[in-house]
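> Quick one, structure for this:
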Amino acid sequence: MRFLTRRLVMPNDLNYANALFGGRALEWIDEEAAIYASCQLETNSLVTKHMGAIAFESPALQGDVVEFGLTTKAVGRTSITVSCLVRNKATKTTICLADDIVFVQVDPATRRPVPHGKTMEILRDQTRKELSTLNLDMV
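Next up, the predicted model:
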């Protein structure tokens, strides 16, 4: 799982218990997973079809930095299934796991599903190539 993005929990993200509101976490997960899926399939013509099990394990509090880890679970003819782990950046404590988030590529005009032409193997190769172009030599 690659942790790709981070967000700061702000006062307007809190629920009555002064912890990250579950609805806000789900909004962030859907957005982050959609961006990830769009990058994987190299298209912005995706819709969220399904979100499977979502398990909240610990709270995020105001001022916490949360990070989103994403991975591809499966690739269908018109779909991609991803998982998203949200954790506290400082403590690495899991905040929640959203499993089986399915996105479907659609034709922009008809909004009907269309094949994307990707496989798990193609996505693995694409990711390897992308990572090789990044300057990851940290001193």
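> From now on I want contacts and neighbour counts done on CA atoms only, so please keep to that.
Will do.
> Let me know whether residue 78 touches residue 104 as I believe.
Yes. Under the contact definition of Cα atoms under 8 Å, residue 78 touches residue 104, with a separation of 5.6 Å.
> Can you check which residues contact both of the two?
Common contacts of residue 78 and residue 104 (Cα atoms under 8 Å, 6 or more residues apart in numbering): residue 113.
> here's the other one to compare against:
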Amino acid sequence: MRKKHPRESVSTTTKVVLPNDTNTLGKLFGGSLLAWIDEIAAVAAHRHSGRVSVTASINNVSFTMPVDLGAIVTLSAKVSRAFNSSMEVIIDVFVEDRKTQQQIASNQAILTFVAVDQNGNAIDVPEIVPETEEEQKRYDAALRRRQLSLLLAGRIKANEATELKALFEE
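Just a heads-up that it's a prediction; the model follows:
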């Protein structure tokens, strides 16, 4: 994705699942994974905005595959779309196959962050211009998710959710 400024809005980290991170079955606690997700997403949001960015919402988390004790886990966070002061961040979680070292998709999350100034007030963030087909799909889907969220919160009317409406008219 190309942005209006030179900062990179992608962040990646790798963790090892240690005993402190697991439940009695030797599987990664969902809460531990959520903490890792929130942390890496905050870094991506900060890198995009150049400002401190705070978690506004955890929009979606999918726990599609249990992660074992000792597993090597890589989290990749990328800002999928920037609005006024908010940014949607998609986090892809991969587990490394111990034999082949292949990355296997295990979880995904979508969070919203808001960039704030030194007084804690929301501040505008640069826009993002998607460059690849996947980036475009995520960019477009981000607007639909935002409209749905605003609609459910009563902040917009149904007829203002044009992207959602377009889904049903196709």
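> more crowded one of residue 78 and residue 104 of the first structure?
Using other Cα atoms under 10 Å, the more surrounded residue of residue 78 of the first structure and residue 104 is residue 104, with 23 against 17.
> just checking, what residue in the second structure corresponds to that one?
Taking TM-score structural alignment for the superposition, residue 104 of the first structure sits opposite residue 114 in the second structure.
> One more: residue 54 of the first structure?
Taking TM-score structural alignment as the alignment basis, one finds that residue 54 of the first structure is matched in the second structure by residue 61.
> Tell me the spacing between that match and residue 38 of the second structure.
In this structure, residue 61 of the second structure and residue 38 of the second structure are 11 Å apart, going by Cα to Cα, to the nearest Å.
> between these two, who's got more neighbours?
When neighbours are counted by other Cα under 10 Å, residue 38 comes out ahead of the other of residue 61 of the second structure and residue 38, with 22 against 16.
> Verify the stated contact: residue 3 of the first structure with residue 68.
Yes. Contact criterion Cα under 8 Å: residue 3 of the first structure and residue 68 qualify, at 5.4 Å.
> more crowded one of the two?
Under the neighbour definition other Cα under 10 Å, residue 3 of the first structure and residue 68 were set side by side, and residue 68 has more, 24 against 15.
> element containing the more buried one?
Using DSSP states H and E, residue 68 of the first structure maps to strand 65-75.
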